[in-house]
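Visitor: No sequence on hand, only this structure:
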C-alpha cells in the first residue's frame, strides 16, 4: 500500500520538474547534425505522460508570458491597476486580481447587452409609427405624427454611408416615407409632428465628461432618434437641439421629395391615442441590435436600449431606472456582482466599475451568451477590431469586446487557439500613461492566448514504443 500511495505523487513531481525546465529554457539549437541519443524511459518518467507534460508546460509558459506582459515597464502605473482572467473550458488557466474593481470602459456593454437580451428577448423588434387621420381622397386633415419607438438605428442612407466601416446597419427612414405614400397620403394639412414621449427627455447622463458631447461621442437621447440625432455630420457632427422636431423636419423633406404636399412647419408633441396607424417600420431584432452595439461599440444603441428596459417594466424610460433593471437582471443570473458600479449602459461614465471575474462570467454563463459572442468583433476583420491584429497570429482567431477611455483599456472575449481550443478571457487595465499602450497590450495578450499551449504537441513528447 505504501508504494502505491506514493507512486502517483512521485510521477507528478517528475512531470512538474521536467515541465518547469521545458517552460523556462530557451528553444534548442537546430544546427547540430548529431543524431539524438536513444531514450530509455523509466516507469515513472514524465515522457510516459506526454499529454500531462504538454499541458503543464503550456500552462507554465502562459503564466510566465502573461505576467511579463502585465509587468512591462512601459505600462507605468497600470502595472498595478489591472486584472486578467483566462479560462479553458471552465478550467482556470490564469488569474490576476480578478476581483479588482476597475473602469471597464465599453466592456460594460457586455453586461448591458446580457440584461437587454434576457429582459427583452433577442427576437423583439422596436416599431416606429406614422399616425394621423385616415386620408380621404389622399388628404390628411390635420397633422401626421412620427412616433418614436426607441429604434436606435433609424436613419437615412446618406448618414449610414458616412461611416468608415461599411455596410452600416440601419432602419431606413426613406422606406417609412415610401410606406406613407403607399398608404394613399398625398397631402397633409397639419404638418409633421415628432412624438418622443416613449422615453424621458434627459439627453445625456449628467456626470459624463463634457467632451463626450462636444466631441460627438454620442448624440442626444430621444425615443425618436434619427441619424443618432445629428442634423449634420460633414465636416463635423452637429447635434439636434430638439431631436423630435429635427426628425419631423427630415421626414417632411422625405415626403415632399416623394410628391406629398405637407403644409406648415415641423413640430413635436404626443400623438392622440385615437389616431390611426397609417404606416410602420420595425427595427432589427434586439439580438441584432445588441450585436451591432458590441461590434461597433455603439454608445447610442446602449443608452437607448437601457431606457427601453425601464419602459418595458412600466417606467417613463429613464437611464437611472433602466440601469436598476440591468443590475437586478444580472443578480438574477447569480453572477458575481461585487465591485460592480454603473450609472450608464455604454461605459462612458468614469464612475463605472466592474471586475474581470464578472465580465468573464457574463460571457460564459449569461442565458443569451450565444448572442453576446456572436456580436463580438473579429480581430483584423470587422467592428472595433478591424484595424488591429493585422499580421498577428490572432487575426481572424480572436473575437472580443474592446474598451477604451483616457488611460483605460479593456478586452473581453474568446481566443481560438492554433491547437483548435477556445479560451475565454477578460482584461482590464487602468492608469495607462498613453492610450496607444492599451492597443499594444491587448494585441500582445491576444497573441499569447491564441498560441496556447506554446509547446510541442503531446505526440512529440512521447517515447517511441512506450
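Guide: Received it, and whenever you're ready, just let me know what you need. A quick note: this is a predicted structure, and the numbers were derived from the prediction, not measured.
Visitor: Please make it C-alpha for all contacts and neighbour counts, starting now.
Guide: Fine.
Visitor: elements contacting the host helix or strand of residue 250?
Guide: Following DSSP states H and E, one finds residue 250 within helix 243-257. Contact here means 3 or more C-alpha pairs under 8 Å, 6 or more residues apart in numbering; DSSP states H and E; on that basis helix 243-257 packs against helix 173-182, strand 192-195, strand 261-262, strand 267-268.
Visitor: Contacts for the last one, please.
Guide: Contacts made with strand 267-268 from outside it, assessed by C-alpha atoms under 8 Å, 6 or more residues apart in numbering, are listed as 191-196, 244-245, 248-249.
Visitor: let's bring in a second one:
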C-alpha cells in the first residue's frame, strides 16, 4: 500500500505543481507492472522530465551506471551527427599504383575501404565496369591490393570472442573498413526427409559446402536456427575453400538466410576475380591485403548514403553492424597515428559530453552499438545527452530516425492503443538481461518530455510492460 499511496501523491504533485516537483517514486501503472513481473524497483533506472524543465519530473536510480543495450546507439548517433555532420559519407575507392598503358596495369590495382556502409555486390560490379569502360583497363597484371587500413586494427573480427552462440548471424557482424556486402553471403537452405542442400548466392566456383555433419530433426521450420552450430571454414590450395556446416536442421524446411561464415578476404578475392572476368578483364598476380602505395591515382569512387539517412536503419532497425561502423568512423576521424580506433571513438564521445557539461562518471564504451556486456551509461547521462541533441543543430535529424511507438521499426508492435501510439519517438534496447527505452514523448498538451528507462535484471524481459506503462503515463498526462 505504501508504494501505491506514494504513486498517487506523485500524480497529484506533478499535476498540481505543473511539474515543478522532482520525485523518486514510480507512477502506479509502472509500480503495478513491476510487481506483476517480479522485478524489484532497484533493478530499474528512470529519468523523465519536460525538456524545458530538466530539474523536475521523475528520477529513480538516475545516476547508476546501467547496461543500456541498443539505446547506446543514441549516443553514437548524436555524437556522430555533431562531429562528422549529417552529410558525412563513407567511401570505397579503386586506385592505380602505376600508369595504365594500352589497357594494361602492371602495378597493383588498389581496392581501398573507407567505411562505406552501402558497398554491396552490385556496387562493386558497377565500380569495376566503370574501370573497364571509362579507363579502358583490361589486364590487371599487377594483381589487386585490398586496403582495410582506415581502422586500427584493420581486422577487429580476427580473434574476437563470440558475443553469443549465434556469432555467424548478421546482428553479430564485426565490420571493417571495406565491409563488402556487409561481410555476408546469402544461403538457400533446403531439406527434404533425408538430407540438407545449401546453395550460396552469389555462387563462388571455388567454394565446397559440406553438410554431412548436419542432423535433421522434426522441429517446426520457424525454429530452424535453434540447432545451429558454429561452422568451419578452410582455405584450400589453388584458391578454393571448404565450408563445413554442423548442428541440426528441420526436415522438409526451406530457409533463406544471410550468414557471416566465410573468411572475408577469401570472399572479397573471389568476388573481385569473378566480377572482373565476367566484364571481360584478365587478372594475374595475387589478391592480397595491404596498404595503398604512396602516389596511387584515384580512378573510381563509390559513396554511401549521407549519415542522416544511414541513421534510419541504425536506429529504426537497430542495425548493430552499421552502428559499429559509424562508431569506428568517428574514431578514424579523430585518431592519432597508431591509436586504436575504438579508443579514439571513446575519446571523442567523452570530449563531446564534456563540452555539453555532462558528467561521464561510469560511462563505459566498447563498440557504440550496445551489443556488449561491458558498455554502461546512466539514465541521467542519456537524458542529458538527448536534451543537448534536441537543443542543438542536428536534433531534427536524430528525431526523424527514431522508431515511432506502434508505427515502425522496433516499436511497431508496442504501445498500440495507448496515448503514446504514433507520438513517442524512442530507441529500444534489448539483451538477455536488459530492456530499455530512450527518447522523446509529447504529453497531452504537446509538451515534449525526455524519457529514459533501463532495467538490468535476470527477469528484465518481463519488465518491458513496466517501461511501456511509463511512456504511456507520460504521453497521457
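Guide: Sure, I can see it. A quick note: this is a predicted structure, and the numbers were derived from the prediction, not measured.
Visitor: and the helix holding residue 250 of the first structure, how far from the second structure on average?
Guide: With mean C-alpha distance after the TM-score superposition for the first structure, helix 243-257 of the first structure departs from the second structure by a mean of 3.2 Å once superposed.
Visitor: Report the inter-axis angle for that helix versus helix 173-182.
Guide: For helix 243-257 of the first structure against helix 173-182, the angle by axes from the mean of the first three to the mean of the last three C-alpha atoms, to 10 degrees is 60 degrees.
Visitor: Let me have the helices and strands packed on helix 243-257 of the first structure in CSV, extended by mean neighbour count.
Guide: Below are these laid out as CSV (neighbours: other C-alpha atoms under 10 Å):
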stretch, mean neighbour count
helix 173-182, 18
strand 192-195, 28
strand 261-262, 19
strand 267-268, 21
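Visitor: Could you pull up the contacting residues of the residue of the second structure most remote from its centre?
Guide: In the second structure, the residue that sits farthest from the middle, by C-alpha atoms, centre = their mean, is residue 102; the gap is 44.5 Å. Contact analysis of residue 102 of the second structure by C-alpha under 8 Å, 6+ apart lists residue 137.
Visitor: any idea how far it lies from residue 299 of the second structure?
Guide: Remark: distance between residue 102 of the second structure and residue 299 of the second structure (C-alpha to C-alpha, to the nearest Å) = 16 Å.
Visitor: again with residue 20 of the second structure
Guide: The spacing between residue 20 of the second structure and residue 299 of the second structure, counted by C-alpha to C-alpha, is 62 Å.
Visitor: one step back: CSV please, covering the contacts of strand 267-268 of the first structure and showing distance to residue 332 of the first structure.
Guide: Formatted as CSV, the contacts of strand 267-268 of the first structure follow (distance: C-alpha to C-alpha, whole Å):
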residue, distance to residue 332 of the first structure
191, 47
192, 43
193, 41
194, 37
195, 34
196, 31
244, 36
245, 40
248, 40
249, 43
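Visitor: So which of those residues is the closest to residue 458 of the first structure?
Guide: residue 196 (62.5 Å; C-alpha to C-alpha).
Visitor: surely that closest one meets residue 244?
Guide: Yes - counting by C-alpha atoms under 8 Å, residue 196 of the first structure touches residue 244, with 6.0 Å between them.
Visitor: Show me what residue 344 of the first structure aligns to in the second structure.
Guide: Under the alignment (TM-score structural alignment), residue 344 of the first structure maps onto residue 367 of the second structure.
Visitor: All the strands of the stretch 351-466 of the first structure, in order from the start?
Guide: Secondary structure of the stretch 351-466 of the first structure (DSSP state E, counting those that start in this stretch): strands at 398-405, 408-416, 422-430.
Visitor: swap in the stretch 101-250 of the second structure?
Guide: Counting by DSSP E, counting those that start in this stretch, the strands of the stretch 101-250 of the second structure are 104-105, 109-114, 139-140, 144-147, 185-191, 196-201, 207-217, 228-235, 241-250.
Visitor: okay, now the residue opposite residue 222 of the first structure in the second structure once aligned: neighbour count?
Guide: Mapped onto the second structure by TM-score structural alignment, residue 222 of the first structure lines up with residue 176. Close neighbours of residue 176 of the second structure, defined as other C-alpha atoms under 10 Å, add up to 28.
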